[in-house]
Every structure is written in structure tokens, then in C-alpha cells.
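Trainee: pasting a predicted model and its sequence here:
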Amino acid sequence: MKIAIDAMGGDNAPDAIVAGTVLAARENPAVTLVLVGDENAIKRCLGQDAPRNIEVVHTTEVIEAEDEPVRAVRRKKDASMVVAARMVKEGQADGVVSAGNTGALMAAGLLVVGRIRDIDRPALASVWPTMGGKAMLVLDVGANMDAEANHLYQYALMANVYAKVVLGMPEPRIGLLNVGSEPGKGDKLRKEAYGLLENGPFRFAGNIEAREALNDRCDVLVADGFTGNNMLKLIEGFGLGLFDQLKRIFLANTLSKLAAAVLKPGLTAFKKRFDYTEYGGAPLLGIDGAVIKAHGSSNDRAFQMAITQAIRFLDGNVLEQIRTDLTKTTETV
């Protein structure tokens, strides 16, 4: 197994990316990890004691956060992200992991790696923690702003496989994000999608309201990219604001500081439950290769977990299982 790593993508590249790759390489000695990017910068970060299962491929360009995604992928042929994606397309690597420009990675997945046959549109999936401490897979969180009912059905089909293989859920409950829990609720898209999902080859949990999404009502939450992305950003913003307010309250005076000291173990455990570094990256499902988007501000631990997610994706033959389920569905129809 060989995985290409975009060493130059992300807020903390290349230092955190290389450090996370080293951690993953030592934990998975049978997997070859290829750091793609500026060779001098990468070797400076690697130092003298680099694991033997790390290779370096030199590139001369970088896709920046402010670059227009499609234009950057087409024009910057020697960008670290583009070269890493091309390695997957040409069979030189089995997957790619990047913490860089999300739009550019999606464009590279589509334009360079290509889609799985019979998948109309890929979906960006994200693992969210729930109040009960379990993980929930949510898609699409931004790959496509517009969607049709059959796209949401395909999202559910792919997510069902991913949740089983990578997240270890024996029989994932698939929910549809909607404005009400009763059948027949929602707009035309949600109504049509409900009809497809309730007859799908997976365990359909029905409509899920946003206020119930984090209360362990489902294991996979399906949405169009516009809705999913807005919900993701709302939760991220609320979480950051919540912890900031708690910090202000507990540091307000001596009495509150004493209370904080007593509550610290519980608060630390609560914060860790919602720590993105423990959940790895977001897979771009529907692309004909393992394409994992790590958080843009990933530290070494977060990036290590994103690589681990790519390894599980490949070990579990997720792509083959998705193709098999697609074939069964097509034959049934």
C-alpha cells in the first residue's frame, strides 16, 4: 500500500504534515507514505532519523488557500496536491491525503483522479461527535451545493459502506436531514429522496431534524452540500464560542477559578470528545481512489489520524464494496 501526502497543504505545512506522516509511518511500517512537495523543506522537517517507509517526491508549486480551485488545479500542474492526485490516477499511489484548499482537493479528485463509474457526484463526508460520545458520518458537507434525490441516495449508499468498514458500525442507521421527522415533510428534494432512501439496501432511520442530529438518532446523516456545509459551520462556530465563554466564566474571579479546578477533569473529557484531531479527515466519497481531506489547521496528531483513516479505507476495499452495491442497485432497478 502506498499513500501520497500533500506535504505543502494546510495552515501548518510542511512541519505538522511531515511530523504527522512520521507518526503514521512508524505506526504502519508496511505502508509506504510519499511526501509530495518542496524536497528541501520536507527533508528539513524530517531530520536524520526518518522512517524507511517514507519517500519524497519533489514539486515546485503550491496551491494556496486563496487560489480559485479549478483554475489552480488546471494551471499549477506541478503543485504538490495535483501531483499527489496524479499519482493515484496513474497507479503510483493508492490514495492521497491533504490538509490544503478543500475546493482544490475536490477539483483534483474530479478532474485528475476521476469518479467511480455510475456515481453522478461525489460527496465530502465528515465525522462528527454526538452527545452520547459516538461518531456520526455526515455528507455532503460541501462538495456540491446543488443536489438531486438520486444524488442523496448515492451518498447514503457510499456512506453505508464507509461507516461499516472504516468506522466499524455493523448496521449503520441512515438518516435524512429535514425540517420535520414525519414522512412527507420538507421540500421536493427531501420528499423524493425519502422515497428512494426508505427502499434502499440499508437501515433507513427516516427524517432527522437538525436539533436531534447530535442525539444519536442516526449513524449517517445525509444532506445536500449547501445544507450540510452550513450546519457544519454553525456547529463549529457554536463549539468554539461555547468553550470561549466557559473559559471567560471560569476565569472571572477566585471562586470561579476554584470551581474550574474541581470541574477540570470532566471539562477536559468533554472537550476531547469534540476534538477534531481524534476523528481524522473527511473522505471524498465517489472518487475512484482514497481521497482524504484533513482539517486545514491539522496538527501532527490530526494529520496522523487522517492518514490512518486512508489506510482503513484501503484495507477495507471501500471502493470495491461501493461498486458492488452500485451494481446490485442497478440490477434491481
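Mentor: Great, that's in hand.

Trainee: going forward, measure contacts between C-alpha atoms and count neighbours the same way
Mentor: OK.

Trainee: wait, residue 280 touches residue 300, no?
Mentor: No: using CA atoms under 8 Å, residue 280 is not in contact with residue 300, being 11.0 Å away.

Trainee: just give the number of residues close to the closest residue in space to residue 189 that isn't next to it in sequence.
Mentor: Nearest residue to residue 189 in three dimensions, chain neighbours excluded: residue 149, at 5.7 Å (CA to CA, 6 or more residues apart in numbering). Using other CA atoms under 10 Å, residue 149 has 19 neighbouring residues.

Trainee: wait, residue 149 touches residue 197, no?
Mentor: No: assessed by CA under 8 Å, residue 149 is found out of contact with residue 197, at 9.1 Å.

Trainee: the nearest residue to residue 126 once chain neighbours are set aside: neighbouring residues, count only.
Mentor: Leaving aside its chain neighbours, residue 126 sits nearest to residue 282 (4.8 Å; criterion: CA to CA, 6+ apart). Residues within reach of residue 282, counting by other CA under 10 Å, total 25.

Trainee: likewise for the one 10 residues further on?
Mentor: Counted with other CA under 10 Å, the neighbours of residue 292 add up to 28.

Trainee: then the one 10 residues further on?
Mentor: A count of nearby residues for residue 302, using other CA under 10 Å, gives 25.

Trainee: would you check that it makes contact with residue 282?
Mentor: No: Residue 302 is beyond contact range of residue 282, at 11.5 Å (criterion: CA under 8 Å).

Trainee: any common contacting residues for those two?
Mentor: 294-295 (CA atoms under 8 Å, 6 or more residues apart in numbering).

Trainee: spit out the contact partners of the residue nearest the centre of the chain.
Mentor: Closest residue to the average C-alpha location of the chain: residue 282 at 0.3 Å, with CA atoms, centre = their mean. When contacts are counted by CA under 8 Å, 6+ apart, residue 282 touches 124-127, 292-295, 306.

Trainee: what does residue 163 give?
Mentor: Per CA under 8 Å, 6+ apart, neighbours of residue 163: 137, 169, 172, 219-220.

Trainee: what does residue 95 give?
Mentor: For residue 95, the contact set (CA under 8 Å, 6+ apart) comprises 2-4, 85, 88, 289-292, 310, 314.

Trainee: one step back: kindly provide the distance from the residue nearest to the centre of the chain to residue 127.
Mentor: Distance from residue 282 to residue 127, counting by CA to CA, to the nearest Å: 7 Å.

Trainee: ditto for residue 116
Mentor: Residue 116 sits 22 Å away from residue 127, going by CA to CA.

Trainee: regarding this protein, what is its longest helix?
Mentor: The single longest helix within the chain, with elements called by DSSP state H, is helix 225-250.

Trainee: this is the comparison structure:
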Amino acid sequence: MKPIVVDAFGGDHAPKEIILGAFLAAKEFNLDIVLVGKRHEIEKSIEIISKDFSSNLAQRITIKDAPTVITMFDKPSVAVRKRNSSMHVGMELVKHDEASAFISAGNSGAVMAIAMMVLGKLKGVSRPAIGALLPTINGSVLLLDAGANVDCKPIHLLEFSIMGSVFIKHMLGIQKPKIGLISNGSEPGKGNSLVIKSYDLIKSSALNFYGNIEGNEIFSDKVDVAVCDGFVGNIILKTSESVPSIIGEFLKAQISKSLVYKIGYLLSKPAFRMLKKKTDYAEFGGAPLLGVNGACIVSHGRSKAYAIKNAILKAAKFASLDINTKIEEAIEKCSALKYIQRGVENAI
């Protein structure tokens, strides 16, 4: 496999934690990594970090110089003009087949915009989307779109459903992923105009469509892919990310009030550790940018080494399974169902 490109200057803890994550991935998964960013600063960090690893491992880490950093405050329209940024230079490596995948914990809007410009869209895809894996009772659910497209049409939600189904089938091994459409009611006919039209469209496809799901059903294992526009998806994502920390703070405050509570906490500590691990975004590594012509993973801005390591693993698996080719094939197959004959011309 060609190397995985990592934006060494994306995220709150760049470059040290990003580089450490690259070393961990190279060691654990036997992968080659290209770190993109300011060469001098990367070299200084590598000099310190590599002391804890074998000299042979350091040979699996190479550097691609990129003097400009895209900040979290840069608008996408500004970011795309920074041609010598770590994001832009890194994606160019993927575009020219010098690397298998690209990862960044930086500005997600900038990643999306630069990916659209440099990598382009997959054949048949009109709107790439961010897919966020969220924990459920017994597994996980792919939330799609998690923030790339705040305004959508029914045809876009059908595309998200197809891409999500392919991703889950091959990445998680679920042969017939169930697709759920997020709405304010489970009955057909509930929801706004977008949801109502999308319901009929997705139902008429060959996908394993479960139907509408409400917000309280997203984490219940009823579906494998939860589909919505990026406005709704991003609110769900940000809200769900805040819940574990709020519960943790609440428990800390209550436990400190009673000796009995403290003893109970000590006895239950393994269970709390398991809960924390299951709900920790670092376990998922990052969110795939589905629909762009290249493997691209967007990691959380707060990602540290462990999260970056897992993102690299996800990117490597995405590339090795050739998910993008499978998405194109699924889109093409669905296109053969004759959208226009099913009255979809107004949805495009």
C-alpha cells in the first residue's frame, strides 16, 4: 500500500500529538506515513518523539514540506486559495496517486472545500458528505450527513443513503445495512418537505430502507445508517458529543457528596471505564468524507495521538477495500433504476 498522508498541522494539538499518532500507527499497523507541514517544525518534533521508538520505525515516516497552515478560523473560500498549505499539498499527493489516503484534524470546512477542488467528486455523486460513526447499544451507527451540506434535496439524501450503505457493508461487514431517515415522527408522511419526498425516493430504491426514525432511536441499533441533511446532522453530532462529558461532570459532583456513592463508584469503576471508551470519539478516529475521489478522513479538532492512530487505520482500511469504486458502482446501479420515470426530476 502507498503511504497515508497526515496533515501534521491540523488540529488543536498539532504538530506533536499528530506526529506521535503517526508513529503509533506506523508501529502498530506496519504502515508508511507522510507528514505534511512545516518541515523544520516536524523535524524537531520527530527528533524528540523518535527517541521512544526504534530507528527502523523512523524510516517509515517521511516529510513533505508545506509552509502554510490553514487555521480553524479560515473560511473555506480563503483556505482553497492557500495552494501551499498542508491540506492542499497533502491532497495533491493522493490525487497524483503518490499516497493512498489523506487525514486531517484541521478545519473541516476547509478539508471539504479543498477536497472538492483537488480531488473532485466521484462519478455520479452530486454532493459529498461527512459520515460520523456514533456508538449505539450494541455497535455503531453512521450519521450522514454530519455537516457538509446544510441545504439538501431528496436526491442528495438518496446518494447519502447509497454511500452510507456501501461504507457500512464493507467497513463493518454488515451485508444488508438498514437505512433510517431522521424525522420528527416514525410514521410515513411525517417530517418536513425534504423528509417526506426523500422517504418515497429512498423507499423506491433497492436499499434496505427501515423508514423514518426519531431522534431517540438513532442510538438504539434499529438502523446502521441514519440519514439527514448536514444542518440536522451537525446538531445531532455536536449534541451527542457533549452528553458523555456532561454525565461525567454530573456523576463527579454527586459522588463527592456521599461516602456510599464513593464506594459504589470504586466498585463500578470498570463499568465506567468501558462506558467512557465506548463513547470516546478517539476510538472512532475520524469521519470519512464520502463522495470525493480519494480516501479522506476528517478527525476531531481535539484529536490526540490515539485518535490520529485510529484515523490512520480507518484511512488505510478505506483505501485497501477500494470503497470509492464500490460507491461508484452502487451509484451507477441505482441510476439504472430510472429516476425520472419515478418522478424524481423535481428532486434533482
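Mentor: Thanks, I have it. No experiment lies behind these values; they were computed from the predicted model shown.

Trainee: quick one: the strands in the stretch 201-333 of structure 1?
Mentor: In the stretch 201-333 of structure 1, the segments counted as strands under DSSP state E, counting those that start in this stretch are 203-208, 220-222, 282-285, 290-293.

Trainee: isn't residue 180 of structure 1 right up against residue 206?
Mentor: No: applying CA under 8 Å, one finds residue 180 of structure 1 not in contact with residue 206, separated by 10.0 Å.

Trainee: neighbour count: the two, which is higher?
Mentor: Under the neighbour definition other CA under 10 Å, residue 180 of structure 1 and residue 206 were set side by side, and residue 206 has more, 21 against 14.

Trainee: got the contact list for that one?
Mentor: Shown in contact with residue 206 of structure 1 (CA under 8 Å, 6+ apart): 174-176, 181-183, 194, 198.

Trainee: could you rerun that using 10 Å?
Mentor: If you count contacts by CA atoms under 10 Å, 6 or more residues apart in numbering, residue 206 of structure 1 has them with 173-178, 180-183, 194, 197-198, 217-218.

Trainee: so what corresponds to residue 171 of structure 2 in structure 1?
Mentor: Matched by TM-score structural alignment, residue 171 of structure 2 corresponds to residue 166 in structure 1.

Trainee: distance of the aligned residue in structure 2 for residue 71 of structure 1 from residue 115 of structure 2?
Mentor: Mapped onto structure 2 by TM-score structural alignment, residue 71 of structure 1 lines up with residue 78. Applying CA to CA, the value for residue 78 of structure 2 to residue 115 of structure 2 is 14 Å.

Trainee: which of these two has more neighbours?
Mentor: The neighbour count for residue 78 of structure 2 versus residue 115, taken as other CA under 10 Å, is higher for residue 115 (26 against 12).

Trainee: surely that one is in a helix?
Mentor: Yes: applying DSSP: H, G, I helix; E, B strand; the rest coil, one finds residue 115 of structure 2 inside a helix.

Trainee: surely it and residue 89 touch.
Mentor: No: with contact defined as CA atoms under 10 Å, residue 115 of structure 2 does not reach residue 89; the gap is 11.0 Å.

Trainee: list residues touching both of these two?
Mentor: Joint contacts of residue 115 of structure 2 and residue 89 (CA under 10 Å, 6+ apart) are residue 95.

Trainee: the stretch 1-150 of structure 2: helices as residue ranges?
Mentor: 16-29, 39-49, 55-58, 76-79, 86-95, 108-118 (DSSP state H, counting those that start in this stretch).

Trainee: just give me the match in structure 2 for the residue nearest to residue 126 of structure 1.
Mentor: So, by TM-score structural alignment, residue 282 of structure 1 is matched to residue 287.

Trainee: roughly how far does its match sit from residue 219 of structure 2?
Mentor: 17 Å.

Trainee: picking up where we left off before, which residue lines up with the residue nearest to residue 189 of structure 1 in structure 2?
Mentor: Using TM-score structural alignment, residue 149 of structure 1 sits opposite residue 154 in structure 2.

Trainee: my guess is its match contacts residue 198. True?
Mentor: Yes: with contacts counted by CA under 10 Å, residue 154 of structure 2 reaches residue 198, the gap being 4.5 Å.

Trainee: what is the end-to-end distance of stretch 315-327 of structure 2?
Mentor: Using CA to CA, first and last residues of stretch 315-327 of structure 2 are 16 Å apart.

Trainee: so for it, what gets flagged as buried?
Mentor: 315-319, 323-324, 327 (16 or more other CA atoms under 10 Å).

Trainee: off-centre distance for that stretch?
Mentor: 14 Å (CA atoms, centre = their mean, to the nearest Å).

Trainee: that one aligns to what range in structure 1?
Mentor: Taking TM-score structural alignment, stretch 315-327 of structure 2 hits residues 310-322 over in structure 1.

Trainee: against structure 1, where does stretch 260-267 of structure 2 fall?
Mentor: So stretch 260-267 of structure 2 sits over residues 255-262 in structure 1, by TM-score structural alignment.

Trainee: how big's the offset between that stretch and structure 2?
Mentor: Compared with structure 2 after fitting, stretch 255-262 of structure 1 has a mean deviation of 1.8 Å; criterion: mean CA distance after the TM-score superposition for structure 1.

Trainee: pull out the buried residues from that stretch.
Mentor: Buried residues in stretch 255-262 of structure 1 (16+ other CA under 10 Å): residue 260.

Trainee: one more: stretch 200-210 of structure 1?
Mentor: By 16+ other CA under 10 Å, the buried positions in stretch 200-210 of structure 1 come out as 200, 202-210.

Trainee: wait, what's in contact with residue 14 of structure 2?
Mentor: Neighbouring residues of residue 14 of structure 2 by CA under 10 Å, 6+ apart: 7-8, 20, 42, 105-106, 301-305.
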